[in-house]
Structure formats: structure tokens, C-alpha cells
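> all I have is the shape, not the residue letters:
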């Protein structure tokens, strides 16, 4: 999708190429790619908007999630591409993130590859986390909660979109 044609709500959508479905979110942010990269890869910063994640900074390196789950870094191209997978609830989780320069900021493409990219709960969860990432990038402090009224609104949005 052209960065100038972004859905203003940042809503995710499932894409279905020949190699399988994935859930895609696209966001334009005011911060440069290096700042977005830091928010996505520094453990203290990931803990601020999502969950603490530690990376061995290279393709083939390890990734450790908040609950001690382990996985693998599949791509590490600072500050443009990050892909990783880990074993978590419901199976093998995999995300890939592309960061491109966009004006004075960055354009972020976030793909949830698995498990179940068609799940309304997963869509709502990643949408909520990406909203929190944007708040963090803008200098705000996301509250330390597992859910809030915004998340519940997103669950309704994606559940309705499914039906």
C-alpha cells in the first residue's frame, strides 16, 4: 500500500498471497526509522508499550519474550527490517516489521504471520499494542495494563469485521 493512502484508523487487514494469510498493519509515525527501531528492539522500550523482548541482534540470533519463551531472529537489518518467531500461546508466533523513511518520519509495516492471522483477538491485540507504540514514540507513557476500554472497542471492531 502507498504510504500516502493509509487507513487513518490504522486498522489491520488480512492479506492472502499464495504463500498463506498474514495480518498487516501500516502506520506513518513522526519519528525517524532509527527511533522506531530502538522502540522495537530495546528491551526496556519494548516493555513500555508491549512486553519485554530481548534480542541477540543478528539473523539467526535468539529472541527471549516476557514470559521466558525463546525463539529466533529471522531477519535483522537495522533500522529497516526485523522478523522473529517464538513459541507462545496457540503455537508458533511470527512477526515481520519493515521500517521505511517517510517524510521527516517513518512508515511502519507490521505483519503478523502466525498463529491464526484471521483471529479477531489477535488483530485487536496487535492493533492495541501498535497504538501504544505510537503513544510511546510520541513521548507519552502507555499505562501498565493488560486491557482497557480501547482494547475492548478493538475486540468489538475486529469481531464485527469477521462476521
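On my side now, so go ahead. Just so it is clear, the structure is predicted and the values come from calculations on it, not from any experiment.
> use CA for all of it now, contacts and neighbours both
OK.
> how close does the residue lying closest to residue 47 once chain neighbours are set aside get to residue 30?
Of all residues not flanking residue 47 in the chain, residue 53 sits nearest, at 7.1 Å (Cα to Cα, 6 or more residues apart in numbering). From residue 53 across to residue 30, the span is 24 Å (Cα to Cα, to the nearest Å).
> the helices in this structure, which residues?
33-41, 43-49, 120-137, 149-162 (DSSP state H).
> can you say which of those is nearest to residue 58?
helix 33-41 (11.5 Å; Cα to Cα).
> hmm, back to that, how many residues are close by the residue nearest to residue 47?
By other Cα atoms under 10 Å, 21 other residues sit near residue 53.
> show me the contacts for it.
41-43, 46-47, 63-66 (Cα atoms under 8 Å, 6 or more residues apart in numbering).
> among those residues, which ones are buried?
41, 43, 46-47, 63-65 (16 or more other Cα atoms under 10 Å).
> relative to residue 74, how far out is the residue lying closest to residue 83 once chain neighbours are set aside?
Closest residue to residue 83 apart from its sequence neighbours, by Cα to Cα, 6+ apart: residue 96 at 4.0 Å. Using Cα to Cα, we find residue 96 at a distance of 9 Å from residue 74.
> give me the common contacts of these two.
With Cα under 8 Å, 6+ apart as the test, residue 96 and residue 74 both reach 82-84.
> also this one, for the comparison:
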């Protein structure tokens, strides 16, 4: 990476305990402790955005790279260093987005298996836009971990090319 042009989606929609869920798995060539740092350290989180506030309080204000002018509340529900992080983001319209990240040692023994999940109950019609966004951000994370230029990752390589892949109606027909 970085590649140019449309990227192949790596995730899927699954029926999980919280209903329809976007799920994306990545094997990262870095130990869980390093990946954890890129998920939680404000200096290393720049591949995704920035946050202000004290995570020990249970919530911070989080601004995504693509919407720095619209920070939202991020409530930390579960924080089990370095294996699990569950948060709820409140978008500018007041909708809650539940994000679940789990990290485990990769089966190969080297690196980390990251599993990202986002239950989408209540906004299933948006999955065709949301799924490609998470693919984009997880590719930025992968590049950041390797010391690469995250700005080289172009959202246009993900959306609209991956839209149909993450649309429930498309999956139901397959």
C-alpha cells in the first residue's frame, strides 16, 4: 500500500448479537501493544482524527480527519488494554455509532489480528456509505503503523466503488 484505484473490500455484513453488523478483520504486522497505542494515543491517532479531554473520565471529544470541524462525544464503554476497546460515538446529528475493536495475537505468532465491528441497527440504509469509510480508515491505520504517509490513502478509491458490497439488499440477493 498505497495502491491507486478502487480497492477490494475486506469486510462484510454479519448478523451479530447486536443485529446487522459491519465486520472487518485485518492481520497487522505489529504487536497488539503497538496497535493499541495507535488506537488510543492522541499523537498516534492522527490517522483517524484527534481527541480532546481525558479518557480516564470515560469520554472525550473526537474529531475525524474527514470532519475536523464537527467533533462529537466519544463514550468509552470498555477499555481492556491491549485487547478490547468499545466506544459509542455521537455524530453531529445526535445518532450513536457503537464501535467494537478487538485485538489478539495473530495465529502466525507475529503481529495482531484486529476485528472491527459496528452494529448498524437503525441505519441499515447507510451501510453502503459507512462500510467503505471504515475500510478507508483501517487502511490508514495499517499505513500509519508502518510509518507511511496516511494522506496517500484516497477515499475515492473506496467510495463509491465498495458501496454495493456493503449494501444489505445486495448481500441478500447473493
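Okay, I see it. Please read these numbers as outputs of a predicted model, since none were measured by experiment.
> on that earlier part again, specify which member of the buried ones among the contacts of residue 53 of the first structure is nearest to residue 147 of the first structure.
residue 47 (15.0 Å).
> and the gap between that closest one and residue 122 of the first structure?
19 Å.
> residues in contact with the residue nearest the centre of the first structure?
By Cα atoms, centre = their mean, the first structure has its centre lying nearest to residue 110, at 5.0 Å. Counting by Cα under 8 Å, 6+ apart, residue 110 of the first structure touches 24-26, 95-98.
> repeat that for residue 10 of the first structure.
25-27, 127.
> cutoff 7 Å now
25-27 (Cα atoms under 7 Å, 6 or more residues apart in numbering).
> in strands, which of the residues you listed appear?
25-27 (DSSP state E).
> highest neighbour count among those residues?
That'd be residue 26 among these, by other Cα under 10 Å, with 25 neighbours.
> what's the local residue count around the closest residue to that one other than its chain neighbours?
Leaving aside its chain neighbours, residue 26 of the first structure sits nearest to residue 109 (4.6 Å; criterion: Cα to Cα, 6+ apart). For residue 109 of the first structure, the count of nearby residues is 18 (other Cα under 10 Å).
> which residue lines up with residue 109 of the first structure in the second structure?
Using TM-score structural alignment, the partner of residue 109 of the first structure in the second structure is residue 115.
> what sits against its match?
By Cα under 7 Å, 6+ apart, the neighbours of residue 115 of the second structure are 24-26, 101-103.
> tell me the one of those residues nearest residue 149 of the second structure?
Each of the contacts of residue 115 of the second structure was scored against residue 149 of the second structure by Cα to Cα, and residue 26 proved nearest at 19.0 Å.
> quick check: residue 61 of the first structure vs residue 80 of the first structure, distance?
Residue 61 of the first structure is 17 Å from residue 80 of the first structure, by Cα to Cα.
> same question, residue 111 of the first structure
14 Å.
> and those two? which has more neighbours close in?
Set residue 111 of the first structure next to residue 80 and count neighbours by other Cα under 10 Å: residue 111 wins out with 23 against 18.
> those strands in the second structure, which residues are they?
Using DSSP E, strands in the second structure cover 12-16, 19-28, 49-52, 59-64, 72-80, 84-90, 96-105, 112-119.
> right, and residue 33 of the first structure touches residue 103 too?
No: if you go by Cα atoms under 7 Å, residue 33 of the first structure and residue 103 don't touch, sitting 10.9 Å apart.
> neighbour-wise, which of the two wins?
residue 33 (23 against 12).
> surely residue 38 of the second structure and residue 48 touch.
No: Residue 38 of the second structure is not in contact with residue 48 according to Cα under 7 Å; the separation is 9.3 Å.
> which residue is the nearest non-sequential neighbour of the aligned partner of residue 63 of the first structure in the second structure?
Aligned counterpart of residue 63 of the first structure in the second structure: residue 60 (TM-score structural alignment). Residue nearest to residue 60 of the second structure in three dimensions, not counting chain neighbours: residue 53, with 4.8 Å by Cα to Cα, 6+ apart.
> gap between that neighbour and residue 71 of the second structure?
Distance from residue 53 of the second structure to residue 71 of the second structure, by Cα to Cα: 12 Å.
> overlap in contacts, these two.
With Cα under 7 Å, 6+ apart as the test, residue 53 of the second structure and residue 71 both reach residue 61.
> who's more crowded, these two?
Neighbours around residue 53 of the second structure and residue 71, counted as other Cα under 10 Å, are more numerous at residue 71. The numbers are 20 against 11.
> look up how far residue 21 of the second structure lies from the residue lying closest to the more buried one once chain neighbours are set aside.
Nearest in space to residue 71 of the second structure, with sequence neighbours left out and distances taken as Cα to Cα, 6+ apart, is residue 63 at 4.1 Å. Remark: distance between residue 63 of the second structure and residue 21 of the second structure (Cα to Cα) = 23 Å.
> I'm done for today, thanks for sticking with me.
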